[in-house]
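A.B. asks: have a look; sequence and predicted model below, questions after that.
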Amino acid sequence: MKAPQPELDFRSEKVNASCEIFYQRGYRWLQVMIFAVEEINNSSHLLPNFTLGYLAADTCLAESTTLLAALAMVSGQEVHLANSECGSVPTVPVIVGDARTSSSIVVANTLGVFDIPMVSYLASCECLSDKRRYPLFFRTMTSDVAQAQAMAELLRLMGWTWVGLVSADDDFGRSGIQMLVDALRGTEVCVAYHEVIPEGYSKTVIKRIVETIQKSTARVVVTFLIGQDAKALFDEVVHRNITDKQWIATDAWVTYGSVSVPRNTLSLAGTIGFAVRKADIPGLGAFLTRVNPGLSDPFLKELWETVFGCSLSAGQKGTSCSGSEVLGIGESVYTDVSQLRFTYNVYKAVYAIAHAIKDMLACEPGKGPFLDGQCPDVQRLQPLQIAHYLREVNFTTPLKEWMNFDENGDPPASYDIINWHVTTQGTIEFVTVGHFMSSQGSTFHIDMDRVVWGGGSGHKVPVSVCSNPCPPGTRKAVQKGRPVCCFDCLPCADGEISNETGSVECIRCPERFWSNSNNTVCVPRQVDFLSYNDTMGIVLSILSAVGAALTTATYATFLYHRHTPLVRANNSEVSFMLLLSLKLCFLCALAFIGQPLAWLCMLRHTLFGISFVLCISCLLSRTVVVLVAFRSTLPGENLMRYVGPAQQRVGISICTLVQVLICGLWLTLAPPQPTERDIVDNWGPKIILECATGSVVGFSFVLGYIGLLACVCLLLAFLARKLPDNFNEAKLITFSMLIFCTVWVAFVPAYISSPGKYAVAVEIFAILASSYGLLFCIFAPKCFVILLRPERNTKKHLMAR
């Protein structure tokens, strides 16, 4: 039944009002209790020679009437409580009920004074498991803790991270939502909103709640409601034609027929929820349909009028009932035995009490559980004694299901996962698609192929997220002021990756690795150096080899024609030394190609510095000889004795030795070493292998010394440029040194601005260009005369003006 809303203006005396609506499910539960009691009394093995009785009262689904009825039962004053004796033994030693959590809490708190145990068949609030507050409360209904765990597991498995919550404004709703929130803590599921259905079902409040549900982007709505609350909510949902939501139901309404009426199929099709295990109680259907209005039951009149839509009272308007109407099995909510779930809980509650009494009767004198081995008083059942044996019951129901109470008075947790399917007739069919058990380690199983999802998704799991999962290569960035489920996806920085969907942070790649273009995989960095396999390396190697070969050919030409006037006139010894140094210059370019190694770094810079100093020293010596030779032709001057072959060798050796000392100090104190340098260019990240100079001062001295000799040589050659042509190399040396100096002056900015291996290539190019300049400017004219104009290779020709 449903109680009327009380008037709270306190302007008139309270008048007892009758209940407003006849609750067929509640009356069926009452009949099941009677059925179980009669079944036990008719049994010859459970309680032989012992008869169970019962007393029933209408609670009107309100705390006040429930408490009033309970006090009347235990005091023996079913109608009035004025003359009750609180200290006397109660008429009713154990109560089966109540269905509602709020009423159960009120009754359990009050009946604690009388030490009356309660066995509830529907109250599921986890708070009732607190044995310090409710030591005598038992139930055959699973605690909401298991249901909250099952809901959290369902949300996690389906990937629903953005959900709405709707609960009732009672202990069941508040406690259930709190347990669900606790179960979701530490997961990625966020709550978009939490709405509370008011007790009085205010239309204004319910409209606002449904508007919130409709506007929210959360497609999944989790409810903690009893059947009447759900019906009040879904009447407005259907009125607004909301069809894009996936509803998650509690056991209190997932099989509630009044909610699943045909007009609700479009909005609620695909609803999924959890229900206590279904049972098929033999003979119950026939027992429920044997009633008729002629029996003394005061509720039958209301049942008859509700089921058949007629009136049994004379003089009432409308259709009159004849009283001969036939109740068919399954034709009404009352006779529907297809979903015996809470009904089965009532059945088990009665059998639990019967087995507790059976154990009491089996007590042997002197071996009882009470003081001095006393057995319970079976003539006048004591509530505390029944409570003791209820804690110990362990039996199998007639339907072969094991039943007991744990230390909190709770039964083993077991749920069916129910899915609402729409039949071809447009009705709702409750289909079991899985199960959940948490008594011995949580097990969750769901047959995805059988599930029909809500919101028009069919067999495709609906998506309910605040933000779409971040793809690989990105990371989550929580939006300011919003839940953690609402985020933006930011690409990983260069050198970082995320290879999973929904990564919270990016992972930095290991050393010598870099992220690919999508930032999803770390790939080995490209190791970059000027190798012999590069096109540029091959070209420079060929140029170096050709230069060395030309130098060798020139050397052979001069050696073969060493007795000719042209070769002898140019100091063949210095010429051979110059050709040798030029060959070293060409070959030292090869040391700059290939992977830098410690010995190779030291060799390339040392060989470069010494070979070029030797080369320029030879040119400087020849320039000095030319100047001194023509100065010696003046009367009274004999300077040739200072620039003879021995003096030239000493001069070249001293100039070269200075460079050797500089290189020696450099290699000793801070030698060049191979290093790695990370760069990112248009082709991606690279590891540049190069030779670090070690000491910048040492490298500067090597280059500076070469530059100093080159400048001196250029200056002297410039001064001797107007001497007689046939005996004068000054012009050729001047031109060659101009090329040399131009190349190395241009080298500096080009070297600094070139990245990686291109800087090495610039240095090699400078070496080869300057070497080719020296070779061609100085030796090409002589080779031309020696090989192609031998008639000019005579003393007479050389002595001519």
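C.D. replies: Received the coordinates, thanks.

A.B. asks: going forward, measure contacts between C-alpha atoms and count neighbours the same way
C.D. replies: OK.

A.B. asks: and the gap between the residue nearest to residue 512 when sequence neighbours are not counted and residue 537?
C.D. replies: Excluding its sequence neighbours, the residue lying closest to residue 512 (CA to CA, 6 or more residues apart in numbering) is residue 525, at 5.6 Å. From residue 525 across to residue 537, the span is 21 Å (CA to CA, to the nearest Å).

A.B. asks: neighbour count winner among these two?
C.D. replies: Higher neighbour count among residue 525 and residue 537: residue 537, with 21 against 18, using other CA atoms under 10 Å.

A.B. asks: isn't there a helix covering that one?
C.D. replies: Yes. Assessed by DSSP: H, G, I helix; E, B strand; the rest coil, residue 537 belongs to a helix.

A.B. asks: mind listing what it touches?
C.D. replies: For residue 537, the contact set (CA atoms under 8 Å, 6 or more residues apart in numbering) comprises 530-531, 593, 761.

A.B. asks: how about the strands of the stretch 601-750 of the chain, start to end?
C.D. replies: With strands called from DSSP state E, counting those that start in this stretch, the stretch 601-750 of the chain shows them at 673-681, 684-692.

A.B. asks: deepest-packed of the ones you listed, please.
C.D. replies: Highest mean neighbour count among the strands of the stretch 601-750 of the chain (mean count of other CA atoms under 10 Å): strand 684-692, with a mean of 20.

A.B. asks: now for that one, which elements pack on it?
C.D. replies: When contacts are defined as 3 or more CA pairs under 8 Å, 6 or more residues apart in numbering; DSSP states H and E, strand 684-692 packs onto strand 526-528, strand 673-681.

A.B. asks: what sits up against the longest one?
C.D. replies: Taking CA under 8 Å, 6+ apart as the criterion, the residues outside strand 673-681 that touch it are 596-598, 601-602, 685-694.

A.B. asks: let me know the closest of these to residue 353.
C.D. replies: Of all the contacts of strand 673-681, residue 353 sits closest to residue 685, with 77.8 Å by CA to CA.

A.B. asks: does that closest one touch residue 523 like I think?
C.D. replies: No. Residue 685 is not in contact with residue 523 according to CA atoms under 8 Å; the separation is 10.3 Å.

A.B. asks: shared neighbours of these two, which are they?
C.D. replies: Overlap of the contact sets of residue 685 and residue 523 (by CA under 8 Å, 6+ apart) consists of residue 514.

A.B. asks: quick one: the strands in the stretch 401-550 of the chain?
C.D. replies: Secondary structure of the stretch 401-550 of the chain, counting by DSSP E, counting those that start in this stretch: strands at 402-404, 414-422, 428-437, 443-446, 474-478, 487-491, 496-497, 507-508, 513-515, 522-524, 526-528.

A.B. asks: can I get these in JSON lines with mean neighbour count and distance to residue 777?
C.D. replies: Formatted as JSON lines, the strands of the stretch 401-550 of the chain follow (neighbours: other CA atoms under 10 Å; distance: least, CA to CA, whole Å):
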{"stretch": "strand 402-404", "mean neighbour count": "16", "distance to residue 777": "110"}
{"stretch": "strand 414-422", "mean neighbour count": "24", "distance to residue 777": "97"}
{"stretch": "strand 428-437", "mean neighbour count": "20", "distance to residue 777": "95"}
{"stretch": "strand 443-446", "mean neighbour count": "14", "distance to residue 777": "91"}
{"stretch": "strand 474-478", "mean neighbour count": "22", "distance to residue 777": "62"}
{"stretch": "strand 487-491", "mean neighbour count": "18", "distance to residue 777": "59"}
{"stretch": "strand 496-497", "mean neighbour count": "26", "distance to residue 777": "55"}
{"stretch": "strand 507-508", "mean neighbour count": "18", "distance to residue 777": "56"}
{"stretch": "strand 513-515", "mean neighbour count": "23", "distance to residue 777": "49"}
{"stretch": "strand 522-524", "mean neighbour count": "18", "distance to residue 777": "48"}
{"stretch": "strand 526-528", "mean neighbour count": "16", "distance to residue 777": "36"}
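
A.B. asks: pasting the second one now:
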Amino acid sequence: MERSSSEEEPLFAVLKLPKSPAVILLFFASLSLCSNDLRCKLPDSESDSPMSYSRDGDVIVAGILQILLTHDQNMVDFLDTPNCDYCVGTSYEYLKHFLAFIYAIEEINNSTEILPNITLGFHVYDSCTSDNLAVKSVLNIISGTEEPTPNYICEKTQKTIPVVGHLLSSTTYTIARLTQLYGYPQISYGALNSALGRTFPLLYQTVPSELSQVHAVIQLLLYFGWTWVGIITTEDDNSQYAIKELKEQMEKHRICVDFLSIISMDTKVYREKSLKAVKEIKNSSVNVIIFYGTEIPFIGFMESCVENITGKVWITATGMDGTIKNKFPNFNQKFNGSLAITIQRGKIPGFFKFLLQATIYTIPDNIFLNHFWQFSFGCYNTQDSSRPELICANNTAWKELVSNDTRIYRHSYTIYNAIYLLSEALHQMHQAGLLLEPLSLHLKDELKYKLNYYLKNVSLKNPSDTDIFFNDQGYVQGNFDILNFVASSNMRITNVLVGSWFSSAPKQLQINESAIVWNPCFTETPRSLCTDPCPPGCRQSLEAGKLSCCFKCVQCNDGEFANGTASEYCISCPDDQWSNPTRDKCIKRPLHFLSYEEDLGLSLAIIATILIGIGSSVLWVFIKYRNTPLVRANNCNLSYTLLVSLITCFLLSFLFIGHPQEVTCLMRQTTFGVIFAVAISSILGKTTTVLIAFNATKPGSKLRQYAGSRTSTGLVILCSLAEFLICITWLNYSPPFVQLDNKSIPGTTIVQCNEGSIVTFYVAVSYIGILAVFSFIIAFISRKLPDTFNEAQYITFSMLVFCSVWMSFIPTYLSTKGKYMVAVEIFAILASNGALLCFIFFPKCYIILLKPEHNKKGKITVKGFKM
């Protein structure tokens, strides 16, 4: 055995690894096998080495692939195949990956445009799913011999530069820990873990990242509204990393995980944890279960534990579609209607023809093909080099297998892309003159690192006419297919393409829902919710200690609405609208004001009209009998002024009824204040006249000169003018205006007159109150003067009623809202003015109309003066 330089170069020195017992143990433990049980070995297997197939060339591409269904010691126990660390079982899907590898190499070698005068060779190892066999395969590549020689590089010149593999993220990681230390660029055709590219700078992945698959799962759940799910995963690092990313994204999108069950990789507790997972599934109300993990433990879990679990929609991650299709024909009812996220299929021109030739007329020395046919259908090769063919115990079965090939290439497509990206990088190196010299160990090291540079910058169009290249994280941007598991009539499960996920599309997830066939347990699209969505008009209210998907429905408050299902919040209605009784929409608020169309407004209008009629009649009587002693004795001018002001006050009531307008708001309180001031001033003039006339009869009284009508008229004008000035100031400073009040009465818009300056309003009202109090006091003083007809007595009583009405009005007015406030004011106006009209003028009208004999000259005396 030759050394790689002047002396044998220890492998540990090349890798710059410390010669610690732990490291040495790692290398040698990786080579150890557990048993020589012949049930587990492939036929004619004479050594513990991984099966391999090679072809020489100027540059060798090493492949560490998963070709046969295999397991290491721990995995075998899941399928009741103990004491085995070898490849067992067969897989047509994995065999196609291997043949795609060979086909891509042959295409490059047959091309005159790429790598001219350079022949690519290959050395393919089958590591299955065993990390032990994967490490052993890497050691074979590094030492350069059929049997690995740990700690030595045995060939002076080596042709192997790149390594292609593996399908699984966990095995890719195991391989990368060695290839990266020694500088081999590595291209994985199936590893999704995005952390690999960050950990190993020489590692590249021809599939999308794990995070892209997580996004696809999240969008699939959101599309169907599945917010209540369970998760089954396996106890490997890659699966745990993916589940961590998945849960973080679920939390962001308010998707809740009812249970997370981990299938143990330790056979000692595998059964216990699996039964615990089954119990959680049965006790849960979820209808959707996500499986994210490696296939072998999942196969054992399904075969041993879930016989009685039906009516669930399973969502499986990339790589499980072929396993379920091939391994679970008896579990069609359990997987029927479930979904799988897979690497998107692609075109490989000419590959199907190559596949037919390679599988029917096998490659004579290809150990993988020979074992596949022998294991699957009892076939063996005739070993006739002129025309090799298969002799099979079951010709129908293998012909049906090949003829029914779906021509859907997924990982075959990604491994095909891996070889094409690699060949393009090598071609660019060849054009730069870097592949012309014999590959000594020194030159080979340089070429490996230079190849890494070209791989980082390579870009080309694949057969599907899309650009492929490695991004900064070392993986290609890619897409996923969404498959539907459908149980066929022959008790087999088939995969139906029902959607896709595109990483660069504006709408990433595209689903053909009409193509999905759900499990017969569901009569419609399955639902998986902790709580049914709240109906319109209600919002979700989270309960303490429960997940966000588990809530109770609470009806929206007044003035809020929720017009859809599953509303998290209620929306406030616009100011001019209000929620309807079911709280699912907003309707126009009804306008609230005192109108003639309602009984209250109409009743007050009728009363005002009657009082106007009565007041007008009294005025007519006084005008008609103006020359009679009674009318003349009571200062007819003040009587006329008072009657006109009372009638005008009754008319003012109509300014308060109906829809408020700018004009009516300006006139309401100001006109009311001035007219009331005139009325009260007239009464004050009457009482003052009576008091002056009585005191003027005393001998030597100087009040006699003030006993005429000029005093009373001047008093009315003076008192009314003060109120007028107050109102003018009010209108100039802060006039009343129309206001829409949406707060006072829920669900109603009060149309009202805002008084503007509330201070000026109360000053105007207070001034009228002061006039009324003075009138009452003077009338009270004059009530017992010795007259035949003493008007002061009637004024006293009428002012007592007037003041009582307005004192009662104030608290009532302040405690009411909207039209009722207006009605209270109208009632106060009508009641107080009606009292004045009744108690001051009815006694006089009684005498004028019914007792005319008392309305004669000499019968009426006013403070000692005979009329």
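C.D. replies: Sure, I can see it. What you see is a predicted model; the values in this text were computed from it and never measured.

A.B. asks: would you turn the strands of the stretch 401-550 of the first structure into a markdown table with distance to residue 280 of the first structure?
C.D. replies: Converted to a markdown table, the strands of the stretch 401-550 of the first structure look like this (distance: least, CA to CA, whole Å):
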| stretch | distance to residue 280 of the first structure |
| --- | --- |
| strand 402-404 | 15 |
| strand 414-422 | 14 |
| strand 428-437 | 15 |
| strand 443-446 | 22 |
| strand 474-478 | 51 |
| strand 487-491 | 49 |
| strand 496-497 | 57 |
| strand 507-508 | 57 |
| strand 513-515 | 62 |
| strand 522-524 | 61 |
| strand 526-528 | 72 |
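
A.B. asks: so what corresponds to residue 219 of the second structure in the first structure?
C.D. replies: Using TM-score structural alignment as the criterion, residue 219 of the second structure maps onto residue 153 of the first structure.

A.B. asks: next up, the contacts around that match.
C.D. replies: Residue 153 of the first structure neighbours (CA under 8 Å, 6+ apart): residue 444.

A.B. asks: swap the cut-off to 10 Å and go again
C.D. replies: Applying CA atoms under 10 Å, 6 or more residues apart in numbering to residue 153 of the first structure gives the contacts 147, 159, 183-184, 436, 442-444.

A.B. asks: am I right that it is in a helix?
C.D. replies: Yes. According to three-state DSSP, residue 153 of the first structure belongs to a helix.

A.B. asks: residues near the spatially closest residue to residue 531 of the second structure that is not a sequence neighbour, how many?
C.D. replies: Spatial nearest neighbour of residue 531 of the second structure, chain neighbours left out: residue 550 (5.5 Å); criterion: CA to CA, 6+ apart. Using other CA under 10 Å, residue 550 of the second structure has 19 other residues around it.

A.B. asks: also residue 451 of the first structure?
C.D. replies: Residue 451 of the first structure: 24 neighbours (other CA under 10 Å).

A.B. asks: how close does the aligned residue in the second structure for residue 207 of the first structure sit to residue 221 of the second structure?
C.D. replies: Here residue 207 of the first structure is matched to residue 275 in the second structure, going by TM-score structural alignment. The spacing between residue 275 of the second structure and residue 221 of the second structure, counted by CA to CA, is 26 Å.

A.B. asks: sorry, back to before: which one of the contacts of strand 673-681 of the first structure sits closest to residue 376 of the first structure?
C.D. replies: Distances from residue 376 of the first structure to the contacts of strand 673-681 of the first structure, taken by CA to CA, are shortest for residue 685, at 86.6 Å.

A.B. asks: right, and that closest one touches residue 526 too?
C.D. replies: Yes. With contact defined as CA atoms under 10 Å, residue 685 of the first structure counts as touching residue 526 (7.1 Å).

A.B. asks: residues bridging contact with those two, i.e. touching both?
C.D. replies: Counting by CA under 10 Å, 6+ apart, the residues touching both residue 685 of the first structure and residue 526 are 513-514.

A.B. asks: how close does the residue nearest the centre of the second structure sit to residue 247 of the second structure?
C.D. replies: By CA atoms, centre = their mean, the second structure has its centre lying nearest to residue 253, at 6.6 Å. In this view, residue 253 of the second structure and residue 247 of the second structure are 10 Å apart by CA to CA.

A.B. asks: what's the overlap in contacts for the two?
C.D. replies: Both residue 253 of the second structure and residue 247 are contacted by residue 218, under the criterion CA under 10 Å, 6+ apart.

A.B. asks: which other helices and strands contact the helix or strand where residue 39 of the first structure lies?
C.D. replies: Using DSSP states H and E, residue 39 of the first structure sits in helix 24-41. Contacts defined by 3 or more CA pairs under 10 Å, 6 or more residues apart in numbering; DSSP states H and E place helix 24-41 of the first structure against helix 284-289, helix 300-308, helix 342-361.

A.B. asks: for the first structure, longest helix please?
C.D. replies: Taking DSSP state H as the assignment, the helix of the first structure that covers the most residues is helix 598-632.

A.B. asks: for residue 665 of the first structure, the count of nearby residues, please.
C.D. replies: For residue 665 of the first structure, the count of nearby residues is 13 (other CA under 10 Å).

A.B. asks: next up, the contacts around it.
C.D. replies: 659, 671, 698.

A.B. asks: any idea how far residue 609 of the first structure is from it?
C.D. replies: 13 Å.

A.B. asks: before we move on, what about residue 413 of the first structure?
C.D. replies: Distance of residue 413 of the first structure to residue 609 of the first structure, computed by CA to CA: 88 Å.

A.B. asks: out of these two, which sits in the more crowded spot?
C.D. replies: Of the pair residue 413 of the first structure and residue 609, residue 609 is the one with more neighbours under other CA under 10 Å, namely 24 against 21.

A.B. asks: isn't that one right up against residue 666?
C.D. replies: No. Contact criterion CA under 10 Å: residue 609 of the first structure and residue 666 do not qualify, at 11.5 Å.

A.B. asks: okay, and the common contacts of these two?
C.D. replies: With contacts defined as CA under 10 Å, 6+ apart, the residues shared by residue 609 of the first structure and residue 666 are 660, 699, 701-702.

A.B. asks: need the counterpart of the residue nearest to the centre of the second structure in the first structure.
C.D. replies: Looking across to the first structure (by TM-score structural alignment), residue 253 of the second structure lines up with residue 187.

A.B. asks: same thing with residue 307 of the second structure?
C.D. replies: In the first structure, residue 307 of the second structure lands on residue 239 (TM-score structural alignment).
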